[in-house]
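S.K.: Okay, here's the prediction I keep looking at, along with the sequence it came from:
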Amino acid sequence: MSNQRPKPDDRSDNVEKLKDMVQNTIGNIEAAEETMGFANEKERVAIKAKNARREESIEGMRSEIRDEAAARKK
């Protein structure tokens, strides 16, 4: 066994990281929508389903951003 200790929980930049994640996910949605013009019907259905999951993820991330921002004020 080693004497290593876990790193302390540093949440100081969580809001910024989450905002970046939201922007990246929005970019992925937009890129996927562009590719739908070249996709067959089966691929379009899969892209729409994945984008729906991405939208749900964005809502979760935005909720977490609000929580983190509120915790930062305390």
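M.R.: Here it is on my side, so go on. Residues are numbered from 1 along each chain as shown.
S.K.: only C-alpha atoms for contact and neighbour calcs from this point on.
M.R.: OK.
S.K.: what's the single longest helix in this protein?
M.R.: helix 41-73 (DSSP state H).
S.K.: Show me which positions of that one end up buried.
M.R.: Across helix 41-73, burial judged by 16 or more other Cα atoms under 10 Å covers 44, 47, 51, 54, 55, 58, 61, 62, 64, 65, 68.
S.K.: Quick check: the fourth one touching residue 29?
M.R.: The one in question is residue 54. Yes - in this structure, residue 54 is within contact of residue 29 by Cα atoms under 8 Å, at 7.2 Å.
S.K.: that older thread, could you say what helices and strands the longest helix of the chain packs with?
M.R.: Judged by 3 or more Cα pairs under 8 Å, 6 or more residues apart in numbering; DSSP states H and E, the packing partners of helix 41-73 are helix 14-35.
S.K.: Next up, a structure to set beside the first:
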Amino acid sequence: MPKPDDRSDNEERLQDHIDHTFANLRKSEHYLDEHSDEISEDERQAIEAKNDRRRESIDYFIAEKKDEARG
């Protein structure tokens, strides 16, 4: 028998995702600031692309959290 759909903690889980993703974004930005002269251009571009995806994810999580709060 499937578990019932319990969305009571969705806002909290979304906030955890936001916090975790933002922390990873900040860590990788700090890494780039500290080591940009030591890494290859390809690695720098890969990190920047991943950070772009992280920013998009954060925006998505925030929008989802707002939807959960409404209803």
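M.R.: Arrived safely. On a predicted model such as this, the values are computed, not experimentally measured, just so you know.
S.K.: Need the TM-score from the superposition.
M.R.: Here the superposed chains carry a TM-score of 0.88, computed using TM-score structural alignment, normalised by the length of the second structure; 67 aligned residues with a Cα RMSD of 0.9 Å.
S.K.: aligned partner of residue 3 of the second structure in the first structure?
M.R.: With TM-score structural alignment as the criterion, residue 3 of the second structure lines up with residue 7 in the first structure.
S.K.: Tell me how many other residues surround that match.
M.R.: Residues near residue 7 of the first structure, counting by other Cα atoms under 10 Å, number 6.
S.K.: who touches the most centrally placed residue in the second structure in this structure?
M.R.: The centroid of the second structure falls nearest to residue 21 when counting by Cα atoms, centre = their mean (2.8 Å). Applying Cα atoms under 8 Å, 6 or more residues apart in numbering to residue 21 of the second structure gives the contacts 54, 57, 58.
S.K.: what about the first structure, which of those hold up?
M.R.: Among the contacts of residue 21 of the second structure, the contacts conserved in the first structure (both residues aligned by TM-score structural alignment, their matches' Cα atoms under 8 Å) are 54, 58.
S.K.: List just the nearest of the contacts of residue 21 of the second structure to residue 11 of the second structure.
M.R.: residue 58 (13.5 Å; Cα to Cα).
S.K.: Could you find the closest non-adjacent residue to the closest one?
M.R.: residue 18 (5.5 Å; Cα to Cα, 6 or more residues apart in numbering).
S.K.: before we move on, the earlier item: how far away is the match of residue 3 of the second structure from residue 16 of the first structure?
M.R.: Distance, residue 7 of the first structure to residue 16 of the first structure, using Cα to Cα, to the nearest Å: 20 Å.
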